[in-house]
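Asks: What follows is a predicted protein model with its sequence.
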Amino acid sequence: MEDVTRSVLAEEILKRLDLENLCSVACVSTTLRSAVVSGVLPSLTSLDLSVFSPDEVTLNHVMRGCIGLRSLTLNCLRLNSSAVHGVLGPHLLELHLLRCSLLNSTVLTSIGSLCPNLRVLTLEVADMDSPVVFQSNLTKMLEGCPYLESLQLNIRGILVDATACQSVRFSLPQTLKALRLQPLLESEAILLMNRFKVTANHLSLADYSSLLSPSSPSFTLQSLSLVLDLISDRLIIAITGSLPQLVKLDLEDRPEKEPFPDNDLTYTGLQSLGYCQQLTSLSLVRTCYNRKISFKRINDMGIFLLSEACKGLESVKLGGFPKVSDAGFASLLHSCRNLKKFEVRGAFLLSDLAFHDVTGSSCSLQEVRLSTCPLITSEAVKKLGLCGNLELLDLGSCKSISDSCLSSVSALRKLTSLNLAGADVTDSGMLALGKSDVPITQLSLRGCRRISDRGISNLLNSEGTISRTLSTLDLGHMPGISDRAVHTITRYCKVLTELSLRSCFHVKDSSIESLATRERQAEGGSSKQLRKLNVHNCVSLTTGALRWLSKPSFAGLHWLGLGQTRFAGRKETVTDTICRERPWLTLCFDGCELGCYDGWEFHTPQCH
């Protein structure tokens, strides 16, 4: 009878819980521990440990009972090569190793020798070895994984060498359907495309009929994503000529200097994209930090040609096109009738006029991102407010957005993510959002200087939906935010799991105490526990707040940002006090955003 009860418990209840809740249940009694270890863990086929960064001991405890895994995702911020080596094996079909700040390239050799059946592989690694050593290990890995269908390789670091991936073209398995490489030289990318083309040219006419078959002997790449030193006509033409079956193309470049006129992207390159008749997703971005380098040879005419050549696009992302105006962007909205995602960055000539008739052309829009577009005002948002399917609206750094459009935003019944960073909204505007039924789960008000504690009260204490749905809130760089706002948050936000108070100078120890009190209530089941908290550069915090950050408070915290606070001067003491008996908690003193998603390659997290 006991075996039957344990089986029912595992099948009907425990298998519905996530890993963290399973660990909590296992601590209750030996019976429940046995049910978890013998009834649940062996049956898991997929395990995602990306939300926190385990150490080697924690990882070994978790993996010990997971004997049936086919898919594994790891946050490797605190794992070395030997720890990762221990979880590899031929049973894995899908492997994602993220934020590998401590791993050297020998892990590539281990993957090749221990995981011969991999179909999907994602690697985010720092440049800890020379390019020659890295290339050798990369070749061994690819030769050992002949069945790969998806490969994402992201190499980051201060001394990163764009030639590190140059050996890829000799070793890529022909089963590959999705490829992402970062970084890669334009010249190497063209050689890679030429190899694809040569492979296809060696097919007989009979083979062409089976090009789209999974058993085809040639490359049938459908998704290509590259981060390069330069995007040029030569590159685009090489891609479209070699991979006409592409469905998704994502290109980003980061040139060190202004490209020569005959070696840049022009109308010719954009028009050649029409050869990829199955293309539904296109991203072209030029990112140049602290340098005024952009696609200066593309104006409205280039975008006209693109919109006519690629009418089947469902997702468009354009960044670094300062000479394209309303006419060019509007042509995309009108020509691409199935457009669902539209993103534009740094378009200084894009204004409200581009969205004048948006409901008559792109009523299928689900995600709109207009980042750093200074001419966009509330009038454009009012037009977008008529797109009833909109789920995400990003207006980051559009400083002319004001309260007048928030009533339109409040009418979007499917909107779950809203970014108003840097907008000219006020406490009154927050009242409009607070009274609405819009189910926002992610909200950024970063840098909204006219919002004060009263605005946060208007947002969360107005009997609307947002206080019951909000899970991620960014209040960074807001001088009007103090302890009163944090007290409001702890009282009304019952499902909040991520909170950023970065550079809020008036946030004091009382805020930490209030959040700690909320966490104890969350343990009783009345609300969710906070997973990520960023108080970077909150200069009014004192070391007295350490008692509230220590156990048993914040039991569910996975990540805590403490850079440029008084805690930073006592790293060892703070790390020992806060992380004692909490091996899953990552402390960041290096100024990263929530979770170290960007910048992990530049620092080593604190050892516990």
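Replies: That came through, no problem. Numbering: from 1, shown residues only.

Asks: contacts, neighbours, all on C-alpha from now
Replies: OK.

Asks: Which residues are in contact with the closest residue to Lys399 other than its chain neighbours?
Replies: Among residues not flanking Lys399 along the chain, Ala423 sits closest, at 4.5 Å (CA to CA, 6 or more residues apart in numbering). Applying CA atoms under 8 Å, 6 or more residues apart in numbering to Ala423 gives the contacts 395-402, 445, 447-448.

Asks: what's the spacing between Ala423 and Thr441?
Replies: 19 Å (CA to CA, to the nearest Å).

Asks: Same check on Arg291?
Replies: 35 Å.

Asks: In addition, the following structure is provided for comparison:
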Amino acid sequence: MTIRSELISFRTLNLMFDVSTFLRHNFARAWTLASDKLTSLEIGYISSVMVTELLSPTPGPSQFLQQEQPPILPNLQKLCLSVDYITDTMINTISQNLTSLTHLDLRDAPIIEPRVTFDLTNNGLQKINQNGKLKHLSLVRSQEFLITYFRRVNDLGILLMADLCASMESISLGGFCRVTDTGFRAIIHSCTNLYKIKISHGTQLTDLVFLDISATPLSLTHVGLRWCNLLTNLAITHLASNLDLTVLDLRDCRSLGDDTLIAISSLPKLKSLLVDGSDISDTGISHLRERAASSLVSLSVRGCKRLTDKCITALFSSTSKPVLQELDLSNLPNLSDNGVLLLAKSRVPICELRMRQCPLIGDTSVMALASMQVDDERWHGNCLRLLDLYNCGRITALSFRWLKKPYFPRLKWLGVTGSVNRDMMDALARSRPYLHVAGRGEELGTGQWDHADGFYIHDYEEMDELERYILEGDDVVSDEEMAEAEDNEEFED
């Protein structure tokens, strides 16, 4: 099936691959056949030059004598692109040609430091939202290949943009290293309809931006402040005056500690909290106990080095039933099997549990989770749909025996170290066709646009083994291969 045939009637189109492999001229011409009804377009990777050509294709020889060509994608409202460089030319082309655009999401990942002609500057920011319809804007420079920033944008560019974006509801900015508190405050004080703001790699962002946030009419629900290392507990204390906050992403803000959790504990609607790499302790996390029992659905404390097994008892009370479904305990050097045993005893209905890079986690943890029951159901480990044990220091072949049927019947994603017990892992994958086994260290369940920045719970569309078993009343897979792999493992030992 060609791209041309795909473009005729779709309202939403996601091309999650590298379209730069297509001939640029042919690719641009194909879009002239795109349906006028297309309202949403997402492309996994495309060059900025191709974007410009897509929206303003060069006419063929027979077209020179014709009248003005109809606009490309006239009703497109949402555009999400991953490009090589976000440039002034591309921004200007998008603004001029996509007159119905309300949602613009651009992310680049330069492999070399961009030259001025292939970069975003203050001039480019002035071209954003020329039609005044934009409600959601995301401009992010990824550091996947190179530590680089939007070095040609400063406070002036942000001030000019803020004047044009007063009706904006969602703004995400990543990699604006020359923007100071002046620029960021302009956004907060100019965009009075803002409910979602995300800033990453804000190297000059300080507490001053949030000191008077209670004086604004903002009612923020989603806030992301990632890799903003100048922020302290004081900023979060003032930010917590927004009692409607449901998603709070404070990953890699390393100066934040227990006082941050005290402030956060007052947020009655908080559903998702990420405090990876912060300086919180077991005592501090106890302030989240009430939230875990009432509203908190997703919690990530990855890389919080001070946390120990005691954080489990500090977080979960024996007198209440937590609503927490997603828990990330990865990269905690002091988390051991004892902590997982406490988690299993608490009978928390965890659906996603990540414990990758934990050197003290071993077979005992797998056995405890496999035996865990929730709500007196007979299916052991029935709640877990994602379990990440990649590079856990004490996982051996014994764990794979507990990953067989009938344990973990709802498990859809499993992360393990593929270089160890390879035969066992392959046999497990073959014997449980409904289980996605990952062994290369890839993150499980995260999408290209980093859903973890917002509130996100997996939508498991495929039928799992438990559902299949209930419907068919019979075994759906055979254990012969697993038994053979175990025999081989024992023989090698």
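Replies: In hand now; what should we look at? Remember, it's a predicted structure, so these values are computed and weren't measured experimentally.

Asks: any chance of the contacts of Ala423 of structure 1 in CSV, with neighbour count and distance to Lys323 of structure 1 too?
Replies: Shown next, in CSV, are the contacts of Ala423 of structure 1 (neighbours: other CA atoms under 10 Å; distance: CA to CA, whole Å):
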residue, neighbour count, distance to Lys323 of structure 1
Leu395, 25, 20
Gly396, 23, 20
Ser397, 23, 19
Cys398, 24, 18
Lys399, 21, 20
Ser400, 18, 20
Ile401, 25, 22
Ser402, 18, 26
Leu445, 21, 29
Gly447, 23, 28
Cys448, 23, 29
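
Asks: Just send the residues you listed back as a markdown table, with secondary structure and distance to Val368 of structure 1 too.
Replies: Formatted as a markdown table, the contacts of Ala423 of structure 1 follow (DSSP: H, G, I helix; E, B strand; the rest coil; distance: CA to CA, whole Å):
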| residue | secondary structure | distance to Val368 of structure 1 |
| --- | --- | --- |
| Leu395 | coil | 8 |
| Gly396 | coil | 11 |
| Ser397 | coil | 14 |
| Cys398 | coil | 13 |
| Lys399 | coil | 17 |
| Ser400 | strand | 17 |
| Ile401 | coil | 15 |
| Ser402 | coil | 18 |
| Leu445 | coil | 17 |
| Gly447 | coil | 20 |
| Cys448 | coil | 20 |
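
Asks: picking that back up, residue in structure 2 matching the residue nearest to Lys399 of structure 1?
Replies: Under the alignment (TM-score structural alignment), Ala423 of structure 1 pairs with Ser278 of structure 2.

Asks: now do Ser410 of structure 1
Replies: Match for Ser410 of structure 1 (TM-score structural alignment): Ser265.

Asks: Once you drop chain neighbours, what's closest to that match?
Replies: Leu288 (5.6 Å).

Asks: and the one you found, what pairs with it in structure 1?
Replies: Per TM-score structural alignment, Leu288 of structure 2 is aligned with Leu433.

Asks: now swap in Asp423 of structure 2 and tell me
Replies: So, by TM-score structural alignment, Asp423 of structure 2 is matched to Glu572.

Asks: For the aligned residue in structure 2 for Ser325 of structure 1, grab the count of nearby residues.
Replies: Using TM-score structural alignment, the equivalent of Ser325 of structure 1 in structure 2 is Thr180. Neighbours of Thr180 of structure 2 under the rule other CA atoms under 10 Å: 18.

Asks: cool, Asn26 of structure 2 as well?
Replies: The number of residues packed near Asn26 of structure 2 is 12, by other CA under 10 Å.

Asks: Can you classify it as helix, strand or coil?
Replies: Following DSSP: H, G, I helix; E, B strand; the rest coil, Asn26 of structure 2 is assigned to helix.

Asks: tell me the contacts of the closest residue to Ser330 of structure 2 other than its chain neighbours?
Replies: Of all residues not flanking Ser330 of structure 2 in the chain, Met355 sits nearest, at 4.1 Å (CA to CA, 6+ apart). With contact taken as CA under 8 Å, 6+ apart, Met355 of structure 2 is in contact with 328-331, 361, 387-390, 392.

Asks: How far does stretch 571-586 of structure 1 stretch from one end to the other?
Replies: 13 Å.
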